[in-house]
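In: below are the sequence and a predicted model for it; my questions follow.
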Amino acid sequence: MRAPDTTSDTALLIEAAALAGEIALRYFRVDHRVWDKADGAGPVTEADLAVDAMLRSHLIGARPGYGWLSEETADDAARLDAERCFIIDPIDGTRAFISGEVTWAHSLAVAEAGRVVAAVVAMPAKKAVYAAARGAGATRNGKPLHVSAAAGPDDVTIVTARPNLAPHLWPGGLPRHARHYRPSLAYRLALVGEGRYDAMVTFRDTWEWDIAAGALIVEEAGGTVTDRLGAPLRFNTPGRLAAGTLAANPALHHGLIQRILS
């Protein structure tokens, strides 16, 4: 059977994200169970698991041949043999969700042959939905997105955690910058796709579910997204991790990589 086109998959992700938002908002800013995962993997809540269960039922119900990779589901190596695979973070920015901040997201993506082909980053508490289909552009609430035109690598805005701007990580010289921060990696990438900030960087190894959807949004908004050393990102991999992430418009991305690799 022929696989659905990428715009059809994106429409499915938008539909699923709306349902996820309805569930998550029922738990938002009200008392609910929160506990820590094993091995220092961070907190998880009732909301994370409720959203994950609904998304798996809804998405696999619609695409039974797709694989499944989610932060909140035990990994199944069968996904590696699937032609397409859902890559899901039910709530990206769980700490922000717990503290009542609005900067958490549902990060939903479909990968095929190592590349993301459909993506949604939904922000229910902000009433914002970022979406992209490979070859069809990226949008926020239906309006087209484009990355900033900042030439850089100096005098740029970077959305990142403070440790990523430690001078020793930039042998070619730390860019002159204004730093901004959002707890959700998916949202950071979406903001670069929107042109709100010029670049996003994280040097730490990064789980695929945190960056898959946002990476396609940046790319379809005209940007470049790689790992911290400039290598292409690959998704639905056995290890599920990327070697950091750097996103910006192509010229700025090149300049930042030169500062990192010098």
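Out: Yes, it's here. Numbering: from 1, shown residues only.

In: use CA for all of it now, contacts and neighbours both
Out: Noted.

In: the longest helix in this structure is where?
Out: Identified as the longest helix of the chain according to DSSP state H is helix 6-27.

In: tell me the first helix or strand C-terminal of it.
Out: strand 34-36 (DSSP states H and E).

In: other residues contacting that following strand?
Out: Residues outside strand 34-36 that contact it (Cα atoms under 8 Å, 6 or more residues apart in numbering) are Gly42, Pro43, Val44, Thr45, Glu46.

In: same question for stretch 115-123.
Out: Residues contacting stretch 115-123 (Cα under 8 Å, 6+ apart): 6-7, 9-10, 13-14, 17-18, 21, 102-111, 128-134, 186-187, 190, 212-217, 233-235.

In: now those: which count as buried?
Out: Those of those that meet the buried threshold are 6-7, 9-10, 13-14, 17-18, 21, 103-111, 129-134, 186-187, 190, 212-217, 233-235, by 16 or more other Cα atoms under 10 Å.

In: one more structure, for comparison:
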Amino acid sequence: MNDYIDDLQLLEKVAREAGELSLQYWKQSPEAWNKPADQGPVSEADLAVNDFLESHLRGARPAYGWLSEESVDGAERLENERVFIIDPIDGTRAFLGEDPGFGQSVAVAENGRVIAGVVHMPALDLTYTATLDGPALLNGAPIQPSKTTQIRGATVLTSKLSDDPGIWLNGFPGYERAFRPSMAWRLCLVAEGRFDATISMRKSWEWDVAAASLIAERAGVRVTNRLGEPFGFNRPECQEDGLVVAPPELHADFMAQLRN
């Protein structure tokens, strides 16, 4: 027997409480500013939720390491067998724009693999969960991806950057593009079959994808970087080269058509 369920229950409880905290700031014009080096916006709400999560999660699991978008990183986490990987508000731009498409992404990784993950969207009342050996669930019900096998005509969550013909071997492959600000939610939307795939040609941070990558994989979706390599977690650099998330046959079509 393992204790993955114990960790999942902790993650879900604290994520829901953190979601309630984030809603106290939502639509209240919280103070916000831009991070250095064009890393996007951050707000007082992000920091408050981050503090809440760290206090409650590390208070319950003091032996676990900590990696969060809104915390100063330290090499000591690399010595921990298990580590929390956290984005306190994934989709800060949506949050500040009073869009409901933001949420908490909370995960536990063990020796480089995510073993429990929760993506909680408090304004939408959506909670996605999974453990390494359990099903992917949305509000407690099993989810599964679409059965789409080819890029042409597929619905793909991505930015305009992915439309560049130069990144494709034979030019733009004819998918239907959509977008959601929260990367974690994008992976979950693919996991539940509302969209066929999500891709990104930019670097992907661990905290954006850790929880959702497990949820997608347990739903039956393949999750890799743009080179087709699986993600590893709690690494020194905390980044991967892009993102391709799709059901297996569709993922294979992406790999065949992307210029890598």
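Out: On my side now, so go ahead. Just so it is clear, the model here is predicted, and its values are computed rather than measured.

In: next, count neighbours for the aligned residue in the first structure for Glu229 of the second structure.
Out: Counting by TM-score structural alignment, Glu229 of the second structure corresponds to Ala231 in the first structure. When neighbours are counted by other Cα atoms under 10 Å, Ala231 of the first structure registers 13.

In: gap between the longest helix of the first structure and the chain center?
Out: 15 Å (Cα atoms, centre = their mean, to the nearest Å).

In: relative to its centre, which residue of the second structure is most distant?
Out: Asn170 (29.7 Å; Cα atoms, centre = their mean).

In: give me the stretch of the second structure that stretch 195-207 of the first structure matches.
Out: Using TM-score structural alignment, stretch 195-207 of the first structure corresponds to residues 193-205 of the second structure.

In: list the contacts for the alignment partner in the second structure of Ala178 of the first structure?
Out: In the second structure, Ala178 of the first structure lines up with Glu176, judged by TM-score structural alignment. By Cα under 8 Å, 6+ apart, the contact list for Glu176 of the second structure reads Gly153, Ala154, Thr155, Val156.

In: ok, the residue farthest from the centre of the second structure touching Gln257?
Out: Yes. Between Asn170 of the second structure and Gln257 there is a contact at 7.0 Å, judged by Cα atoms under 8 Å.

In: and the alignment partner in the first structure of Pro135 of the second structure, how many neighbours?
Out: In the first structure, Pro135 of the second structure lines up with Gly137, judged by TM-score structural alignment. By other Cα under 10 Å, 18 other residues sit near Gly137 of the first structure.

In: hang on, isn't Gly137 of the first structure packed against Val218?
Out: No. In this structure Gly137 of the first structure lies outside contact range of Val218 using Cα under 8 Å: 9.4 Å.

In: show me what Met54 of the first structure lines up with in the second structure.
Out: In the second structure, Met54 of the first structure lines up with Phe52, judged by TM-score structural alignment.

In: which stretch of helix or strand covers its match?
Out: Short version: Phe52 of the second structure belongs to helix 44-60, going by DSSP H and E.

In: by contact count, what packs against that helix?
Out: helix 4-25, strand 65-68, strand 82-90 (3 or more Cα pairs under 8 Å, 6 or more residues apart in numbering; DSSP states H and E).

In: what's the average distance of it to the first structure?
Out: For helix 44-60 of the second structure, the mean deviation from the first structure after alignment is 0.5 Å (mean Cα distance after the TM-score superposition for the first structure).

In: kindly calculate the angle that that helix makes with strand 82-90.
Out: 160 degrees (axes from the mean of the first three to the mean of the last three Cα atoms, to 10 degrees).

In: before we move on, the earlier item: for the helices and strands packed on helix 44-60 of the second structure, which one ends up most surrounded?
Out: strand 82-90 (a mean of 27; mean count of other Cα atoms under 10 Å).

In: for that strand, give me the average deviation versus the first structure.
Out: With mean Cα distance after the TM-score superposition for the first structure, strand 82-90 of the second structure departs from the first structure by a mean of 0.5 Å once superposed.

In: give the aligned range of the following helix or strand past that strand in the first structure.
Out: From strand 82-90 of the second structure onward toward the C-terminus, using DSSP H and E, the following helix or strand is helix 92-96. Mapping helix 92-96 of the second structure onto the first structure (TM-score structural alignment) gives residues 94-98.

In: where do the strands sit along the stretch 151-260 of the second structure?
Out: 155-157, 176-178, 197-205, 222-224, 239-246 (DSSP state E, counting those that start in this stretch).

In: with the first structure overlaid, report how far the third one is off on average.
Out: The reference is to strand 197-205 of the second structure. Mean deviation for strand 197-205 of the second structure: 0.6 Å (mean Cα distance after the TM-score superposition for the first structure).

In: what residues does that strand touch?
Out: Here strand 197-205 of the second structure makes contact (Cα under 8 Å, 6+ apart) with 154-159, 161-162, 186-187, 190, 226, 238-247.

In: any buried residues in it, and which?
Out: Ala197, Thr198, Ile199, Ser200, Met201, Arg202, Ser204, Trp205.

In: quick check, Ile215 of the second structure in contact with Ala136.
Out: Yes. Here Ile215 of the second structure reaches Ala136: they are 5.2 Å apart, a contact under Cα under 8 Å.

In: what sits in contact with each of these two?
Out: Tyr128, Thr129, Ala130.

In: got CSV for the contacts of strand 34-36 of the first structure, with neighbour count and distance to Val147 of the first structure too?
Out: Formatted as CSV, the entries for the contacts of strand 34-36 of the first structure read as follows, by neighbours: other Cα atoms under 10 Å; distance: Cα to Cα, whole Å:
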residue, neighbour count, distance to Val147 of the first structure
Gly42, 11, 31
Pro43, 15, 32
Val44, 18, 32
Thr45, 19, 34
Glu46, 14, 35
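
In: counterpart of Tyr25 of the second structure over in the first structure?
Out: Match for Tyr25 of the second structure (TM-score structural alignment): Tyr27.

In: for that match, give me its contacts.
Out: Glu46, Ala47.

In: how about the alignment partner in the second structure of Pro43 of the first structure: what's its closest non-neighbour residue?
Out: In the second structure, the residue paired with Pro43 of the first structure is Pro41, using TM-score structural alignment. Sequence neighbours aside, Asn34 is the residue nearest to Pro41 of the second structure in space, at 4.3 Å (criterion: Cα to Cα, 6 or more residues apart in numbering).
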